[in-house]
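Participant: I'd like to go over a predicted model; first the sequence, then the structure.
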Amino acid sequence: MDTSGGATAAQLRLLSRRTVTVLRTVAVVVAGGAGVAQAGRQMPVVAAVVVGLLVWSAVYARFTPSRWLIVADTGVVAGLCVAQGWVVRAEALPDSTNWVLAVVTITVVGHQWFTATWGGAALTAVLVAAHLVGQAAAGPEVPGGAAMLAMWVFGEAGLSRALRMFLYKAARRADDAVAGSERARRETAVAAARRADEREHLAVLHDTAAATLFAVGTRMVDGTEPGLVRQAARDLDILAAQPQRGDTDLARLLGDVARDAPVTVRLDVSGPIRMPAISASAIEAAAREALTNVARHAGVDSAELVAARHGSTVVVEVADSGRGFDPAGVPAHRHGVTGSITERLDRVGGRARITSTPNEGTVVRLEWPDAEHGRPAGEPARGRAGDGTLSDD
């Protein structure tokens, strides 16, 4: 029996096995009942044969589609064909009321679903030959009509085989379509992961070595500051670091960010804040970039960094009272905020919102939903930079 194909073909094999076996059993019961009903004086013999056939049908239904069971089934039905003269009334032998012919027909139809094409054809030929032998043994006047019925049996077997081939071809096409869709999904996911990795690499490069070199190149520093060496060493450590696994404490990471920031930071973190390391690293990097932007653009030398859980959401805010800016007026070629803050949070399932007004300062709000590590409902949240609250909006 064909075992190729995917899930759809496998389900079709299972369904066809059950359906064909049930139909075969029902047909044998009905045909056997008809044989007993029309047996007349042959009743004892016919009844005994039908009982034996029903017992065999139960064995067949239990173990189908074993190859050797199919061969044995062919032998049993062939023996029934040869014995037609003892179990079928003479007047029923050459026509379609012959109950043994009904058993032969349902047998060859069922065998097509459990055998290869040539195997099914060979078993059909064996049963048709046995049927003709049984007809000939019953009387010389029978074989003419029996030959026509034999051709009918071949036709039914061919139709059964054609239906099987059609359904299995359709099942394989469905499996191929599903497999193609799954391949496309995997390729899309791999491409998206590759693009995300590239964007993260560019963001890290922008936040570290590129920023340090830019500061030196534009003479924001003169190259003699003792902190510049530490900054360069920290850049190399970040670029060489491997992605972290498991959980980590965001509060500890933000403490390092505040300590290394190029401006004075008032840190207000209600910790520890346990969360997945990959998400914590994204928030850490975004907060670090926000503080770097304060030093570069805000015109002030201090900022506030506040972090806490708010319900099941981790919220981090970086706020300054500097010159601010109009977010709508940021040139399209400037990717610092987008690549290093907004998209970085997007990649880990969070979001970033930047609120700024010229001459009124800037607030960078980083949010990450953390249902698994969220604090119990009703536990108070810590405050927002500047006024002691972390807002929901």
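Facilitator: That came through fine.

Participant: switch to C-alpha atoms for all contacts and neighbour counts from now on
Facilitator: Will do.

Participant: Now do the SS call for the closest residue to V315 other than its chain neighbours.
Facilitator: Closest residue to V315 apart from its sequence neighbours, by C-alpha to C-alpha, 6 or more residues apart in numbering: E367 at 4.7 Å. The local conformation at E367, judged by DSSP: H, G, I helix; E, B strand; the rest coil, is strand.

Participant: Put this next to the previous one:
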Amino acid sequence: MNPAPAPPAELSSDQLAAVWRGQAKWWHLGCYALVATAVVVALLEPPGPHGRWPTLVLLGGVALAYTLFGRRAIMREETVYAVLYQLCAWTCLLTIIALDPEFESWLLFFCLFPQIWATFEVRPALIGTGLALLALFTAAVAPADDPGAEVPGALVSVVISFALSAALGMFIHRIIGEAERRAAVIDELRSTRAQLAAVERAQGVQDERSRLSREIHDTLAQGFTSVIALSRAATSALDRGDVATARERLSMIEGTAVDNLAEARVIVAELTPGHLQSRTLVEALVRLTDTVTRETGIRVTSSVEGEPAPLGGNAEVVLLRGVQEALSNVRRHSGASSASVTLAYEPERVALEVTDDGAGFDPATTPPGFGLDGLRARAAELGGEVSIGRGDPRGTRLVMELPR
């Protein structure tokens, strides 16, 4: 068991161990200081029956035992070293008492008893304390001329010493144990936090991939689709000898390519969509519907209900992508001759509705597509929703609602 009192509870196990290793030097200093004090006392007091040297040698044995075994027991919490140290130290002390009963042996109690609790767990420490006190009791009673007369006083002293030592040792162990439990909890929390951070990073990477996939689908892929359709129309016009129409289609191809290039640069720079550069959302919708009308011949109209107001970059991006995806599906799948885009600003929400007069479809039997799934994901990120179904009386109707 570590000897030091508990550091602040916010420390981890590694930090707690480092603090205790740093505080262990005070245990070393205290032990050597007490042994040195005992040496000074032995030199100043009158020599015992066997002279000073046996006492000095045995005190040196205590210091040597601490150097060889005690330091390792306290620093490394190794039971073998703890047992070796306690046996050597207490053997030296009891021998000193036997050789010189008048020597102030109690000086070493201040290091030897705490070291029992510093190097053992609670139960072994209780046993060790009891054995040490029993040995001291025997050493005090046995040499007396009338051992029976010495028993009551020695017994009271032993019981009180054991109670005080056990109470103090168990109190310190409880504090240390609580600090170690808290450190373990902090370790677990830090480990969990690191795992969560790793999961969040992985999720962030996945979200960014999904975002880029949606951006590419909603911008570059649709632009390339327009380029293909316009180039085929230009080729057909040339086959018919209609140079003016071919030139017009080539001009549209150039315009679409310029827009795609702008969108690509925007995606790389992670800015707002090219259609929203220096434009309001309403202006971007008008430009987009006019472009679709020119490129496809489908008459696309746009209208605004309520008072337009800035919605923030993300909401406007999602609404614009919704119009792009809806009109892309109108162009490719519906066979419609007209379509309408309505943007409604309401107090609590903004609603986008795109309808056409094409063939329509049954959402229940149509497999999901990446574009619509991506659109729903975009809306859900902002707390909105997307619904799609049959128009009235025919065609398709897409509605996106976002909170304001």
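Facilitator: Yep, it's here. The model shown is predicted, which means the values in this text are computed figures rather than measured ones.

Participant: which residue in the second structure lines up with the residue nearest to V315 of the first structure?
Facilitator: Counting by TM-score structural alignment, E367 of the first structure lines up with E401 in the second structure.

Participant: ok, that match - contacts?
Facilitator: Shown in contact with E401 of the second structure (C-alpha atoms under 8 Å, 6 or more residues apart in numbering): 349-352, 379, 384-386.

Participant: Which ones among those residues lie within helices?
Facilitator: Applying DSSP state H to the contacts of E401 of the second structure, the entries found in helices are A379.

Participant: Tabulate the contacts of E401 of the second structure in a markdown table, adding columns for neighbour count.
Facilitator: As requested, the contacts of E401 of the second structure are arranged in a markdown table below (neighbours: other C-alpha atoms under 10 Å):
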| residue | neighbour count |
| --- | --- |
| R349 | 12 |
| V350 | 21 |
| A351 | 20 |
| L352 | 20 |
| A379 | 21 |
| G384 | 19 |
| E385 | 18 |
| V386 | 21 |
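
Participant: Of all pairs in the contacts of E401 of the second structure, which one spans the longest distance?
Facilitator: R349 and V386 (13.2 Å; C-alpha to C-alpha).

Participant: any idea what E263 of the second structure aligns with in the first structure?
Facilitator: Using TM-score structural alignment, the partner of E263 of the second structure in the first structure is I238.

Participant: same question but for R376 of the second structure, I mixed them up
Facilitator: Aligned partner of R376 of the second structure by TM-score structural alignment: T342.

Participant: Next: N329 of the second structure.
Facilitator: Residue pairing (TM-score structural alignment): N329 of the second structure is matched to N293 of the first structure.

Participant: In three-state terms, label its match for me.
Facilitator: Secondary structure state of N293 of the first structure, per three-state DSSP, is helix.

Participant: Report how many residues lie close to it.
Facilitator: Using other C-alpha atoms under 10 Å, the number of residues around N293 of the first structure comes to 16.

Participant: could you measure it against Q231 of the first structure, distance?
Facilitator: In this view, N293 of the first structure and Q231 of the first structure are 15 Å apart by C-alpha to C-alpha, to the nearest Å.

Participant: need the contact list for the most centrally placed residue in the second structure.
Facilitator: The centre of the second structure sits closest to R193, judged by C-alpha atoms, centre = their mean, with a distance of 2.0 Å. By C-alpha under 8 Å, 6+ apart, no residues touch R193 of the second structure.

Participant: Next: M275 of the first structure.
Facilitator: The neighbours of M275 of the first structure, taking C-alpha under 8 Å, 6+ apart as the test, are 247-250, 370, 373.

Participant: And it, which helix or strand is it part of?
Facilitator: Using DSSP states H and E, M275 of the first structure falls within strand 274-276.

Participant: That strand vs the second structure, average distance?
Facilitator: Taken over the aligned residues, the distance from strand 274-276 of the first structure to the second structure averages 1.6 Å (mean C-alpha distance after the TM-score superposition for the first structure).

Participant: corresponding residues in the second structure for that strand?
Facilitator: Residues 310-312 of the second structure are matched to strand 274-276 of the first structure when aligned by TM-score structural alignment.

Participant: quick one: the counterpart of D260 of the first structure in the second structure and A284 of the second structure, what's the gap?
Facilitator: By TM-score structural alignment, D260 of the first structure lines up with T291 in the second structure. Look at T291 of the second structure and A284 of the second structure: by C-alpha to C-alpha, they are 11 Å apart.

Participant: Compare the two (neighbour count), which wins?
Facilitator: Neighbours were counted for T291 of the second structure and for A284 using other C-alpha under 10 Å; A284 has more, 19 against 16.

Participant: quick one on the thing from earlier: isn't the match of R376 of the second structure right up against A352?
Facilitator: Yes. In this structure, T342 of the first structure is within contact of A352 by C-alpha atoms under 8 Å, at 5.1 Å.

Participant: follow-up on the earlier one: now check the first structure for the residue matching the residue nearest to the centre of the second structure.
Facilitator: Aligned counterpart of R193 of the second structure in the first structure: E182 (TM-score structural alignment).

Participant: tell me which element that match falls in.
Facilitator: Here E182 of the first structure is assigned to helix 143-205, by DSSP H and E.

Participant: Report the mean deviation for that helix after fitting onto the second structure.
Facilitator: Aligned to the second structure and superposed, helix 143-205 of the first structure gives a mean residue distance of 2.4 Å (mean C-alpha distance after the TM-score superposition for the first structure).

Participant: Relative to the second structure, and after superposing, what's the average distance for the helix or strand following that helix?
Facilitator: Downstream of helix 143-205 of the first structure, the next assigned helix or strand under DSSP H and E is helix 211-217. When the second structure is overlaid, helix 211-217 of the first structure sits 3.8 Å from its aligned residues on average, using mean C-alpha distance after the TM-score superposition for the first structure.
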